[in-house]
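Novice: take this sequence and fold it.
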Amino acid sequence: MKKSILRASSALRAVAFIGAGATTAFIAATPAAAQQDYTRGSIEGRVTNEAGQPLSGATVTLRSNEQGFGRTVTAGADGRFQFNQLPTGSYTVTIRGSAGEIVNDPAVNVVAGKSSNFEYTAVAGNTGAVEGEATPEATAGGGGSIVVTGRRRQVNDLGSTTTGLSIDVARLVENVPVPRTQSGLILLAPGTNSGDAQFADCTDCVSFGGATIAENSYYVNGLNTTNFRTMVGNSLVPFEFYRTFDVRTGGWTAEFGRALGGVTSAVTKSGSNNFETGAVITYNPSWGYSHAPNTFLNTNGDLKQRNDNDFDENVTANFYASGAIIRDRLFFYGLFSPRYDRQDDTSVSGGFRFKSKSTTPFYGFKLDAIPIDGHRLEGTMWSDDRTIYTDYLPVDSDGVVTGASIGREKNRIGGKNWIGQYTGQFTDFFTLSLLYGRNNYRRQDVVSGSPVPILQSTLLGTLTTAPGSGVPIAPTDGKDRRTVYRADADVYVNALGRHHFRFGVDQENLESEENTFYTGDRIYRFTPTYIRTRTYLNQGGFESKQRAYYIQDSWDLFNERLNLNLGLRNDNYKNYSIEGIKFIEMKNQWAPRLGASFDVFGDKNTKINAFYGKYYLGVPTNTNIRLGGAETFYEQRFNYATGVSGAVFDPETGIPIGQGFDNNGAPLLGTVRAGSACPRSDLAQAPPARRSSLMVPQDRLTRLLLKI
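Specialist: So this is what the prediction gives:
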């Protein structure tokens, strides 16, 4: 039946706030960015002579201390200059005036998503100490002594109303003991809290500003890695792969969308002219963890969860190498991370001790090419593919293992990710950035060996897994793929003040494949009066499309005492059913982003911010799968076979006395109870040969495994 198109308003949040900001160090608390993209930073400044007059027409040269590339601009009539779309790293700024004035600053650090703003005072051709610290990182590209000329004062980025943190990860871990996880970095930002650990897709997600953990967006080198099936969690990279990590908790400009809570943007490490190798190894022994107390089903002391014999251990080794393939032009960075994780725990009420182990390594690679100064190509690839094997060992009422594993669960998650990016500065006032990326995520959870049905019982007074049951999971073999196209441009104009226009478009094509069913075809449950059966099957491929346009103007007025950030974003969302029919369409979700900053004393050290914004969320593809798919769920109730009664059962197993089973381990059933007949003959209770057809054939399962 053809479904009509559903038009609906997506979830939105409108926020307004007022705040204040001041300059900070390697953890940059608000302001996080002024019109900067996901992966770049900028340097802006003003240069004057010792008499305080602007050095109009001064030549300003920028050179990377790590990769050697350079750019040159000319200071304007007011002495102002800017370098846009810069990769993270350390830079040297040299300024030469027409009368011989000179500034040399070898210690300018650029962090992604942040504008570094300075006021320089040039000296008349003499060398002298700068008022400001020159760090050893400044000479990362060449080494030797540091000679600094002129005076420098770092000032607030007046054009930013964004709140959050910009973190230089490498410098942070040298000074602050933090968990080496994504959530460990996010929780450094004010207004963030740990989320519920019970979500399967993300056990350590974070809530931003009171929003749910399913309302955030996550980016790595400009690629959206958010889990678009459920919106919970994202594709991860190892901690050692991070160079900078930007946490945006509010006030984001129009280029950011598809989130209501917060946005994170990570930039991975790159190579430099220096060849470097190293290793970082972490070990977390089980004896270093405290265990939760045992839990009980009732006041009689019947165990529910036995935790006193839990085991949790992991070892991760990170081996990296980086350097120049062609000095000043082509660089590489590679990371290989062998991992060992083991976790054992016991569910007495579930009837099993679970022993899980994973040894899948992580690997990542980044190439940076600078064919000519001002133009840059970047390629990033990483794999967070991971396979976890879990054995199910039966236990008694005390949680003691009573036999060998009844089956092994294979859980494969993650996948390969690819990013290609171009950034080009064509003039002092125009920069263009293009990005293409792919984010893959596998969702395979299958059982090895013969698929035995799941057996449950309520005859012991609580729901338990009966002996002889198959592994109690719903096997699935799904995968998600996101394909991203993005273009952004920056234009600087002087007209009734200074304008920085940023505008762009991005397109995300989302694909999900689903194939889920019950182990051994059905779940059987013994109750006092009948045997209940449940059947579930969901297969198919689904698509969604998301497109956005935006424009933002950062407008400086009144001799830079006031900045207005005026932005507008338009989001469009489309979701398609299993037949390829568009059943959700949300057009023209207009989202204004309006901010203002005022320099209170005119010294650029103290400012007041105000911001109003509206945000929208798309519909996750899990809705396509459940609402627009071919999902089948059916429950039937059967009488016990002749001579069998639910009132007479084994007090240890919860299985009725005399209950028979077929060769596949399924219980023999009596007649179907009134009102429980299945209208579909292909799903009704059938002989074992018919039931096996509901399982995915092994050859098809193999093809699905290989297709990714």
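Novice: CA only for contacts and neighbour counts going forward, please
Specialist: Fine.
Novice: and the strands in the stretch 101-250 of the chain?
Specialist: For the stretch 101-250 of the chain, the strands defined by DSSP state E, counting those that start in this stretch occupy 102-110, 115-121, 151-155, 163-168, 192-194, 206-208, 217-220, 223-224, 242-250.
Novice: save these as a markdown table, and put in distance to residue 570 and mean neighbour count too.
Specialist: Shown next, in a markdown table, are these (distance: least, CA to CA, whole Å; neighbours: other CA atoms under 10 Å):
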| stretch | distance to residue 570 | mean neighbour count |
| --- | --- | --- |
| strand 102-110 | 30 | 24 |
| strand 115-121 | 26 | 23 |
| strand 151-155 | 33 | 18 |
| strand 163-168 | 22 | 27 |
| strand 192-194 | 27 | 19 |
| strand 206-208 | 23 | 26 |
| strand 217-220 | 17 | 23 |
| strand 223-224 | 18 | 24 |
| strand 242-250 | 19 | 25 |
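Novice: where does the nearest residue to residue 273 once chain neighbours are set aside fall, secondary structure wise?
Specialist: Closest residue in space to residue 273, ignoring its immediate chain neighbours: residue 324 at 4.9 Å, by CA to CA, 6 or more residues apart in numbering. Per DSSP states H and E, residue 324 falls inside strand 303-326.
Novice: give the buried residues for that strand.
Specialist: By neighbour count on 16 or more other CA atoms under 10 Å, the buried set for strand 303-326 is 303-307, 310-314, 316-325.
Novice: run the chain-centre distance for it.
Specialist: 19 Å (CA atoms, centre = their mean, to the nearest Å).
Novice: what does stretch 431-449 give?
Specialist: Taking CA atoms, centre = their mean, one finds the center of stretch 431-449 at 12 Å from the center of the full chain.
Novice: pull out the buried positions in it.
Specialist: For stretch 431-449, burial by neighbour count (16+ other CA under 10 Å) applies to 431-447.
Novice: for comparison, sequence B:
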Amino acid sequence: MDARGRYTAGNLPLGTYKVTVKRDGAVVETRENVAITVGANTDVSFAAANAAGSGVQTLDSVTVNAASLATIDVSSVDTRTVVTAEQLQQLPLGRTAEAIALLAPGVVVNSGGFDNGPLGGSLPSFGGSAASENAYYLNGFNTTTISNNLGGLTLPYGAIDQQEIFTGGYGAQYGRANGGVINQIGKRGTNEWTFGAAVIWEPNGLRANQRDIYWRPDSQASTVNNAAYRYARAANGLYQPASEAEANQTTYSAYVGGPIIQDKLFFFLAAEQVDSDGVRVGTNRDTDNGRTGGLTDYDYKQKRWYAKVDWNITDNHLIEVTGASDEAETNGSIYRYDYLARQRGSYFTDESTWKTGPTLFTGKYTGYIGDNLTVTALYGKMTTPDELTPFNYDAAGGPVISSAALQNPAYTGGTPRIGNQLVTSVSSPDREYKKTISA
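Specialist: Here you go, the predicted model:
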């Protein structure tokens, strides 16, 4: 505190604080429930305490109690929106970081159809920028998808303490972005035990049916793909029987947090799983009705978890250890579909199987060295496996054998050698991406 009574406290962990002014060991004034917002200053003034120490005697007074917020934060130059956990409990939002980001001015759904994984939200566009120009951060660590910069690792909904949405003017610590930045701060344990659980069920029976899509009745025959056009007209102009689609989704989530050692060591755990299954029917563009796969039974799963341990070594030295994961897996079976009879046919093949999702571990140290110096150090590593098995792939079938008719009869005895493998190549089947950051 300086000679004018002004004071600052930086890099405080997010939470609700009690601030007390003492003079000669006696409490003069107290502020309860002082909430800290990420990236912004919180003003806590004690005008009454100053008056009490100036020798002024108050004879009569009128006391008005009210809460006020500064209209302009002159301590920052960036353009941001901060959404807190309390607001998330009250607002009717999708349970994704992208849905929360749409609350910020100038943020809309991207026009390219990109999303954050098979069950993630549609990626946002900040001020007209592309979906690949954004950056994702979790507790200060860059979690943007390494392979294509589309989306990133995000928290289970119940683990979000605050989410910052930067739309412009952000500093160097949020680099590698030309669009916007989504920065999530995870919850931490306190001296009070907190826990909760939820199940969200979204059955297909409570959804409205989509409308079928038809070719234009007055469209003319084309010399390009003319056979497909004739078949489409034979199917009464049906292009896609969208009303046959089905979608069921169930979300399970739980969290718990509390003290391991009072005032010293705390933990917080959260987990969330989304199970989605249903049916989708493709467009009618094939000439041979019922011989190719047009209907898919799909099964998607997404698993998120978050764990955090906070250790107050002393009042001036803190250590935080964080782990998080956001894994997704897609499976499905493809069936033949008769567009004339609008009926499912026999099994055709398996849908492409995709397993992906990052796992993150970070460690952070914060030290308050005197009244004017704060030291922070962050180290973390994120690993993202990305396994894609294309449909028709037979792992036991060996390599594909093409042009069997050209094999030399002297070696084959007149019987061409063929196999079950239909896939000609698999690109990087065990690919894995890694990111290490220290600051």
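Novice: need the TM-score from the superposition.
Specialist: The TM-score (TM-score structural alignment, normalised by the length of the second structure) is 0.78; 381 aligned residues with a CA RMSD of 3.1 Å.
Novice: verify the stated contact: the residue nearest to residue 273 of the first structure with residue 276.
Specialist: No: applying CA atoms under 8 Å, one finds residue 324 of the first structure not in contact with residue 276, separated by 9.8 Å.
Novice: what does residue 173 of the first structure correspond to in the second structure?
Specialist: Aligning on TM-score structural alignment places residue 173 of the first structure opposite residue 88 in the second structure.
Novice: burial measure for that match, as a count.
Specialist: Counted with other CA atoms under 10 Å, the neighbours of residue 88 of the second structure add up to 19.
Novice: kindly report the same for residue 184 of the second structure.
Specialist: Residue 184 of the second structure is flanked by 26 other residues according to other CA under 10 Å.
Novice: how about it, what does it touch?
Specialist: By CA atoms under 8 Å, 6 or more residues apart in numbering, the contact set of residue 184 of the second structure is 137, 138, 139, 154, 155, 160, 161, 162, 163, 164.
Novice: and if you look at residue 563 of the first structure?
Specialist: Shown in contact with residue 563 of the first structure (CA under 8 Å, 6+ apart): 158, 159, 554, 555, 556, 557, 596, 597, 598.
Novice: mind listing which of these are in strands?
Specialist: Using DSSP state E, the subset of the contacts of residue 563 of the first structure located in strands is 554, 555, 556, 557, 596, 597, 598.
Novice: close enough to count as contact, the fourth one and residue 498?
Specialist: Right, the one you point to is residue 557 of the first structure. Yes: look at residue 557 of the first structure against residue 498 with CA under 8 Å: they come within range, at 7.1 Å.
Novice: okay, the two: which has more neighbours?
Specialist: More crowded of residue 557 of the first structure and residue 498, by other CA under 10 Å: residue 498, with 18 against 15.
Novice: residue 274 of the second structure: helix or strand, and which one exactly?
Specialist: Counting by DSSP H and E, residue 274 of the second structure is part of strand 265-281.
Novice: give me the mean deviation of the helix or strand following that strand from the first structure.
Specialist: For strand 265-281 of the second structure, the succeeding helix or strand toward the C-terminus, using DSSP H and E, is strand 293-314. For strand 293-314 of the second structure, the mean distance to aligned residues of the first structure following superposition is 1.8 Å (mean CA distance after the TM-score superposition for the first structure).
Novice: now do the helix or strand following strand 293-314 of the second structure and strand 265-281, the angle between them.
Specialist: Downstream of strand 293-314 of the second structure, the first helix or strand assigned by DSSP H and E is strand 317-338. Here the directions of strand 317-338 of the second structure and strand 265-281 differ by 10 degrees (axes from the mean of the first three to the mean of the last three CA atoms, to 10 degrees).
Novice: buried ones in the helix or strand following strand 317-338 of the second structure?
Specialist: Next helix or strand after strand 317-338 of the second structure toward the C-terminus (DSSP H and E): strand 343-350. Neighbour-count burial for strand 343-350 of the second structure, counted by 16+ other CA under 10 Å, picks out 344, 345, 348, 349, 350.
Novice: now for strand 343-350 of the second structure, which elements pack on it?
Specialist: Other elements packing on strand 343-350 of the second structure under the criterion 3 or more CA pairs under 8 Å, 6 or more residues apart in numbering; DSSP states H and E are strand 293-314, strand 317-338.
Novice: next helix or strand past it?
Specialist: The helix or strand immediately downstream of strand 343-350 of the second structure is strand 353-356, counting by DSSP H and E.
Novice: that following strand vs the first structure, average distance?
Specialist: For strand 353-356 of the second structure, the mean distance to aligned residues of the first structure following superposition is 1.2 Å (mean CA distance after the TM-score superposition for the first structure).
Novice: that older thread, what's the strand holding residue 274 of the second structure aligned against in the first structure?
Specialist: Using TM-score structural alignment, strand 265-281 of the second structure lines up with residues 330-346 of the first structure.
Novice: which positions in that stretch come out as buried?
Specialist: Within stretch 330-346 of the first structure, the residues that count as buried by 16+ other CA under 10 Å are 330-337, 339-346.
Novice: how far does it stretch from start to finish?
Specialist: Criterion CA to CA, to the nearest Å; first-to-last residue distance in stretch 330-346 of the first structure is 52 Å.
Novice: residue 100 of the second structure is in contact with residue 94, isn't it?
Specialist: Yes: using CA under 8 Å, residue 100 of the second structure is in contact with residue 94, at 7.4 Å.
Novice: ok, these two, which is more surrounded?
Specialist: More neighbours surround residue 100 than the other of residue 100 of the second structure and residue 94, with 21 against 12 (other CA under 10 Å).
Novice: just tell me what the more buried one corresponds to in the first structure.
Specialist: Residue pairing (TM-score structural alignment): residue 100 of the second structure is matched to residue 185 of the first structure.
Novice: its match contacts residue 173, correct?
Specialist: No: between residue 185 of the first structure and residue 173 there is no contact under CA under 8 Å: 10.3 Å.
Novice: part of a strand, is residue 699 of the first structure?
Specialist: No: Residue 699 of the first structure: not assigned to a strand; according to DSSP: H, G, I helix; E, B strand; the rest coil it is helix.
Novice: gap between residue 248 of the second structure and residue 183 of the second structure?
Specialist: Going from residue 248 of the second structure to residue 183 of the second structure by CA to CA gives 30 Å.
Novice: one more: residue 102 of the second structure?
Specialist: According to CA to CA, residue 102 of the second structure and residue 183 of the second structure sit 14 Å apart.
Novice: noted, bye for now.
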